[in-house]
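Student: predicted structure and sequence below. I'll ask about it afterward.
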Amino acid sequence: MQRKKLTHVECPIARSLDQVGEWWSILLMRDALHGLRRFDAFSQSLGIAPNMLTRRLNALVEAGMLERVPYSQRPLRYEYVPTTKGEDFASVLMAFVDWGNRHYAAEGESVQVVDRDTGKRLQLAFTDPEDGRVLAPEQCTVQPGPAASDAMRERLGRKHARPALTT
């Protein structure tokens, strides 16, 4: 059965999931952003079947998240290097770390997001681009953007008990 494509859905969450929502893809991006580049390194890290790894890497290249760069001519072999779009995915992965630590780390945190220079633990927040104010995610909501359809405006116009991402 063919999986439904979400690339033409208006919701940015759905569009993003269409590109990287498969869990192997997210784990491959995690490893690529952590410095892994070669097929064998991904295979060893994830224990993924070679045919599945090939499909996922090709899909991430097609999505513009990774770039295939030859590192050997005989035999021809490639490295998979994060693109600018792929590097931007780091913030999504760090949000997963933050959320996963709060909800699925009963035994304690095995991974933390920290300041690279000081080693101090960080928490997820958003910054107002005009005045620099820092807001916690619970202080944020979504609203229709300039390109929103009438259906999206109506969906986001509904009042909820707690502001949430309901695109």
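Tutor: Nice, thanks for sending it over.
Student: could you use CA atoms for every contact and neighbour count after this?
Tutor: Will do.
Student: need the strands for the protein, in chain order.
Tutor: Ranges of strands in the chain, per DSSP state E, are 66-73, 76-82, 126-127, 134-135.
Student: make a markdown table out of the ones you listed and add distance to G108.
Tutor: Shown next, in a markdown table, are those (distance: least, Cα to Cα, whole Å):
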| stretch | distance to G108 |
| --- | --- |
| strand 66-73 | 32 |
| strand 76-82 | 30 |
| strand 126-127 | 25 |
| strand 134-135 | 26 |
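Student: adding distance to V113 and mean neighbour count, write these out as JSON lines.
Tutor: Listed next are the strands of the chain as JSON lines, based on distance: least, Cα to Cα, whole Å; neighbours: other Cα atoms under 10 Å:
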{"stretch": "strand 66-73", "distance to V113": "23", "mean neighbour count": "15"}
{"stretch": "strand 76-82", "distance to V113": "20", "mean neighbour count": "18"}
{"stretch": "strand 126-127", "distance to V113": "15", "mean neighbour count": "12"}
{"stretch": "strand 134-135", "distance to V113": "17", "mean neighbour count": "13"}
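Student: structure two is appended below for comparative analysis:
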Amino acid sequence: MSARVRVEDRECPLSTAMSYVGEWWTMLILHDCFDGYSRFDQFQANIGLSSSMLTARLKTLVDNGILTKRAYQERPVRYEYVLTDFGRSLRPILVAMAAWRNEQLAPSERAMVLVDSETGREVEPVTIDPVSGVSVSDPRFAFRSGPAAGEQMRARYARPRARDV
């Protein structure tokens, strides 16, 4: 996890998640991984990132357990970068981000869409509460401090929210 996270935010899941993936290039690398790319030269060709910057980003993703590095060629040794289970768990986040942006565009303006690969039908992903069936974007759902919350987190959520005032 990056040291850029403020000490008081280290227990906040949003802050810590952003320390793993909250950078432009990281998201593009992950997008490539979900599209089936795994090699340095593929990432570089698709993203256009300098070798040194791409090397640094891939190292961070490996160090954070999002990708694993494995040799695919012996002479010379060449590596590919493969999503771990932890890394694959980020797919719904990227899908949601793309859907969020597409939602703001007319269908004719969408350069990339999510489709059911069996039917070809475009799909609009939503995140719902499985008990109520209500979208979690509904204002009735709110963050509160959890059982592991420290003093600052508890104080944050002990205050009335703007909506509650």
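Tutor: Thanks, I have the structure now. Just so it is clear, the model here is predicted, and its values are computed rather than measured.
Student: overall similarity of the pair, as a TM-score.
Tutor: TM-score for the superposed chains, counting by TM-score structural alignment, normalised by the length of the second structure: 0.84, backed by 156 aligned residues with a Cα RMSD of 2.1 Å.
Student: coming back round to it: which one, of the strands of the first structure, ends up nearest to G47 of the first structure?
Tutor: Closest to G47 of the first structure of these is strand 76-82 (Cα to Cα; 17.4 Å).
Student: so where in the second structure does the closest one end up aligned?
Tutor: Under TM-score structural alignment, strand 76-82 of the first structure corresponds to residues 77-83 of the second structure.
Student: contacts for that stretch?
Tutor: Contact with stretch 77-83 of the second structure is made by 33, 38-40, 58, 66-73, as judged by Cα atoms under 8 Å, 6 or more residues apart in numbering.
Student: next, count neighbours for the nearest residue to G150 of the second structure once chain neighbours are set aside.
Tutor: The shortest distance from G150 of the second structure to any residue other than its chain neighbours is 7.7 Å, reached at E11 (Cα to Cα, 6 or more residues apart in numbering). Look at E11 of the second structure: counted by other Cα atoms under 10 Å, it has 16 neighbours.
Student: I48 of the first structure now?
Tutor: The burial count for I48 of the first structure: 13, using other Cα under 10 Å.
Student: same deal with R102 of the first structure?
Tutor: With other Cα under 10 Å as criterion, R102 of the first structure counts 12.
Student: then L60 of the first structure?
Tutor: For L60 of the first structure, the neighbour count with other Cα under 10 Å is 23.
Student: for the closest residue to it other than its chain neighbours, what are its contacts?
Tutor: Leaving aside its sequence neighbours, L60 of the first structure sits nearest to L66 (Cα to Cα, 6+ apart; 5.6 Å). Under the criterion of Cα under 8 Å, 6+ apart, the neighbours of L66 of the first structure are 57, 60, 80-83, 86.
Student: same thing with M29 of the first structure?
Tutor: 82, 86, 89.
Student: now the last one, nearest residue through space, not along the chain?
Tutor: Distances taken as Cα to Cα, 6+ apart place M29 nearest to F89 of the first structure, at 7.8 Å, with adjacent residues excluded.
Student: R57 of the second structure and M27 touch, don't they?
Tutor: No: the criterion here is Cα atoms under 8 Å, and R57 of the second structure misses it with M27 at 10.2 Å.
Student: ends of stretch 4-24 of the second structure, what's the gap?
Tutor: 15 Å (Cα to Cα, to the nearest Å).
Student: ok, which stretches of the second structure are helices?
Tutor: Ranges of helices in the second structure, per DSSP state H, are 13-21, 24-34, 40-47, 51-63, 85-88, 91-103, 151-158.
Student: which secondary structure elements does the fourth one contact?
Tutor: This means helix 51-63 of the second structure. When contacts are defined as 3 or more Cα pairs under 8 Å, 6 or more residues apart in numbering; DSSP states H and E, helix 51-63 of the second structure packs onto helix 24-34, helix 40-47, strand 67-73.
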